[in-house]
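Asks: Here's a sequence, model it:
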Amino acid sequence: MDAIFKALNDPARRALLDSLRQTDGQTLTDLCEQLDMTRFGVMKHLKMLEDARLIVTRKAGRFKYHYLNALPLQELVDRWVHPFLRPQARALSHLKATLEGQTMTRPDFTMTTFIDCTHDALWEALTRGELIALYHFACDTVRGDMQAPGDSVAYLYPHGAPMLSNRVISITPKSRIEMAFEPGWGGDRTPSRCVYLVEATASGMKLTVEHDDLPATQTGVADGWARFLAGVKTWLETGKTHRFAPEMAG
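Replies: Next up, the predicted model:
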């Protein structure tokens, strides 16, 4: 928390976050053009934001792209604001990310969280349908597992209708899963691609979700990923099921 407050306590760093909120996935050069300071000064500010987990970076070819990571801010709101003030709506910025592709194109949607758990526990929670059903924000029935290319997991609403299916395209055990994202809601059900990146850190696990080729007409996906990550983090750290279900309009 201290790192977040410190990172926000500077107008230049807030301006960088505002810029990424408007246009995610910018290079250092893009950001430098917006601030009246040296390139080195902008790099220092970006480093502080990255240390506070308010941005994440992704390298593609010769370029390094910067993305807003709103999850720490959501956690701050949940802990310090939400108990005292019930918001009419809680919205995460639409974070853009992509998965690693053969063309080395830059991501346009990415989201990261850190979880206090073991490597094996996180991998099991992501790949076994019966475990996903314990923390998913909307589906308490999840069929299938993800162990090899071609495997699929089906997410079912409580009334039995399909919400989503993930089909494994490629998998690197305990490290990376590339999936076809096939929605069962809305008018546009065009498949897209998503990736789980699992990394061990000195104090726990880092989980990153990247999404690529997401049609503009498929709304609410960013919010859904935020709720998914909050659910798996809570379940792994506390052992308790908590579904971060979308708030219904009153």
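Asks: When you work out contacts or count neighbours from here on, use the C-alpha atoms and nothing else.
Replies: Will do.
Asks: where do the strands sit along this protein?
Replies: 55-60, 63-68, 110-115, 141-143, 152-156, 162-172, 176-183, 192-201, 204-212 (DSSP state E).
Asks: Now the ones you listed in JSON lines, please, with extra columns for mean neighbour count and distance to residue 222.
Replies: Shown next, in JSON lines, are those (neighbours: other C-alpha atoms under 10 Å; distance: least, C-alpha to C-alpha, whole Å):
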{"stretch": "strand 55-60", "mean neighbour count": "18", "distance to residue 222": "16"}
{"stretch": "strand 63-68", "mean neighbour count": "22", "distance to residue 222": "12"}
{"stretch": "strand 110-115", "mean neighbour count": "22", "distance to residue 222": "9"}
{"stretch": "strand 141-143", "mean neighbour count": "20", "distance to residue 222": "20"}
{"stretch": "strand 152-156", "mean neighbour count": "21", "distance to residue 222": "17"}
{"stretch": "strand 162-172", "mean neighbour count": "19", "distance to residue 222": "14"}
{"stretch": "strand 176-183", "mean neighbour count": "21", "distance to residue 222": "13"}
{"stretch": "strand 192-201", "mean neighbour count": "19", "distance to residue 222": "12"}
{"stretch": "strand 204-212", "mean neighbour count": "20", "distance to residue 222": "9"}
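Asks: To residue 240, which of these lies closest?
Replies: Among the strands of the chain, strand 110-115 comes nearest to residue 240, with 14.4 Å by C-alpha to C-alpha.
Asks: Here is the second sequence; please produce its structure so I can put it next to the first one:
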Amino acid sequence: MDMIFKALADPARRTLLNALHQRDGQSLQELTELLEMTRFGVMKHLGVLIEARLIVTRKDGRFKYHYLNAVPLQEAIDRWIEPLLVQPAARAVISLKTQLEGTTPMSKPDFMMQTYIHCTQDALWHALTDADANAAYNFVVSSCEREGNALIYKTPDDNTMLICTETQLTPKTRIESTFEPHWAGPEVPLQASRFVYIIEPQVDHCLLTLEHYDLPAGQEGIADGWQRTLAGLKTWLETGKTVKFSYPAAEA
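Replies: Model (predicted):
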């Protein structure tokens, strides 16, 4: 937690985070152009942010791309900031182009998130693939059903909100899936995307990485939904309690 607050204390590092909040997946060269300092200076600031897990990176050929990882910051808000406030803190910080057949090459993700969860690899795999488990920690759905390789998420009034169809599984380590939002209703054309879960066991805990690809324009808010879902997943696995990190109710 100390590393997070230390990382946020510097205005240059906040500028880098704001830039990734506006457009995720930028290279070192792109980020260097934002600050009046040397490339080495920007690399040092990025190193602090990476150490605090506020940025995660992904290498593609000769280039390394940087992604905002808002999950640790959301955890800090939930743990240290919101309990001190009368009103909940605002969480401002946050179609498939081709048919998926067999193994589809991964392009550069639109955003990435990582979180450490104190649980076994088996428990995390079960939580990500079991319908009842998904319903327990997803921040907005009331039920989830499995039909073959599809997880169907339902609202309290039993309407279909989201369908995620698994396209490739590597048992206990990787899940590739489509992401089909239905919350806008049948009158709105379906604009699907895809995501990947990557599980890395590390002694007595697991590192979970989420990568989301092919995000259509206008669906940028999905990243905030993922933050809330992953926070619920971590809480459920570590405490056994169902906590829905829902959006704050609108003031009258």
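Asks: TM-score them against each other, please.
Replies: The TM-score (TM-score structural alignment, normalised by the length of structure 1) is 0.88; 239 aligned residues with a C-alpha RMSD of 2.0 Å.
Asks: follow-up on the earlier one: reformat the strands of structure 1 as a markdown table; add distance to residue 45 of structure 1.
Replies: Listed next are those as a markdown table, based on distance: least, C-alpha to C-alpha, whole Å:
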| stretch | distance to residue 45 of structure 1 |
| --- | --- |
| strand 55-60 | 11 |
| strand 63-68 | 12 |
| strand 110-115 | 20 |
| strand 141-143 | 42 |
| strand 152-156 | 41 |
| strand 162-172 | 34 |
| strand 176-183 | 30 |
| strand 192-201 | 23 |
| strand 204-212 | 22 |
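Asks: For residue 135 of structure 1, which of these is the nearest?
Replies: With C-alpha to C-alpha as the criterion, residue 135 of structure 1 lies closest to strand 141-143 of the strands of structure 1, at 10.4 Å.
Asks: what stretch of structure 2 does the closest one fall on?
Replies: Strand 141-143 of structure 1 corresponds to residues 143-145 in structure 2, going by TM-score structural alignment.
Asks: outside of the top helix by length along structure 1, which residues touch it?
Replies: As assigned by DSSP state H, the longest helix anywhere in structure 1 is helix 221-238. For helix 221-238 of structure 1, contacts defined as C-alpha atoms under 8 Å, 6 or more residues apart in numbering pick out 71, 91-95, 111, 113-117, 121-122, 125, 132, 134-137, 209, 240-245.
Asks: The residue sitting nearest the centre point of structure 1 and residue 34 of structure 1: what is the separation?
Replies: In structure 1, the C-alpha nearest the mean C-alpha coordinate belongs to residue 111, at 2.5 Å (C-alpha atoms, centre = their mean). According to C-alpha to C-alpha, to the nearest Å, residue 111 of structure 1 and residue 34 of structure 1 sit 24 Å apart.
Asks: repeat for residue 82 of structure 1
Replies: 33 Å.
Asks: what does residue 182 of structure 1 align to in structure 2?
Replies: So, by TM-score structural alignment, residue 182 of structure 1 is matched to residue 180.
Asks: For its match, give me its contacts.
Replies: By C-alpha under 8 Å, 6+ apart, residue 180 of structure 2 lies in contact with 162-164, 190-193.
Asks: burial count for residue 89 of structure 1?
Replies: The tally of other residues near residue 89 of structure 1 (other C-alpha atoms under 10 Å) stands at 10.
Asks: ok, now residue 217 of structure 1?
Replies: Residue 217 of structure 1: 11 neighbours (other C-alpha under 10 Å).
Asks: Check which residues of stretch 227-237 of structure 1 are buried.
Replies: 227-236 (16 or more other C-alpha atoms under 10 Å).
Asks: Could you save those residues as TSV and add columns showing distance to residue 9 of structure 1?
Replies: Output for the buried residues of stretch 227-237 of structure 1, formatted as TSV (distance: C-alpha to C-alpha, whole Å):
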residue	distance to residue 9 of structure 1
227	27
228	30
229	27
230	26
231	30
232	30
233	28
234	28
235	32
236	32
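Asks: circling back to that earlier point, spatially nearest residue to the match of residue 182 of structure 1, not counting backbone neighbours?
Replies: residue 192 (4.6 Å; C-alpha to C-alpha, 6 or more residues apart in numbering).
Asks: and residue 22 of structure 1, how far is that from residue 109 of structure 1?
Replies: Taking C-alpha to C-alpha, one finds residue 22 of structure 1 at 13 Å from residue 109 of structure 1.
Asks: higher neighbour count, the two?
Replies: Taking neighbours as other C-alpha under 10 Å, residue 22 of structure 1 and residue 109 compare with residue 109 leading, 24 against 13.
Asks: Just confirm residue 69 of structure 1 contacts residue 52, I think it does.
Replies: No. Contact criterion C-alpha atoms under 8 Å: residue 69 of structure 1 and residue 52 do not qualify, at 9.9 Å.
Asks: In terms of neighbours, single out the busier of these two.
Replies: Each of residue 69 of structure 1 and residue 52 has its neighbours counted (other C-alpha under 10 Å); residue 69 has more, 30 against 20.
Asks: residue contacts, the counterpart of that one in structure 2?
Replies: Using TM-score structural alignment, the equivalent of residue 69 of structure 1 in structure 2 is residue 69. Residue 69 of structure 2 is in contact with 53-56, 112-114, counting by C-alpha under 8 Å, 6+ apart.
Asks: Please repeat the previous calculation with a cut-off of 10 Å.
Replies: Shown in contact with residue 69 of structure 2 (C-alpha atoms under 10 Å, 6 or more residues apart in numbering): 17, 20-21, 24, 49-50, 52-57, 94, 111-115, 209-210, 223, 227.
Asks: Ok, residue 27 of structure 2 next?
Replies: Taking C-alpha under 10 Å, 6+ apart, one finds 57-59, 63-67 in contact with residue 27 of structure 2.
Asks: give me the number of residues near residue 86 of structure 1?
Replies: 10.
Asks: and if you look at residue 16 of structure 1?
Replies: Residue 16 of structure 1 - counted by other C-alpha under 10 Å - has 22 other residues nearby.
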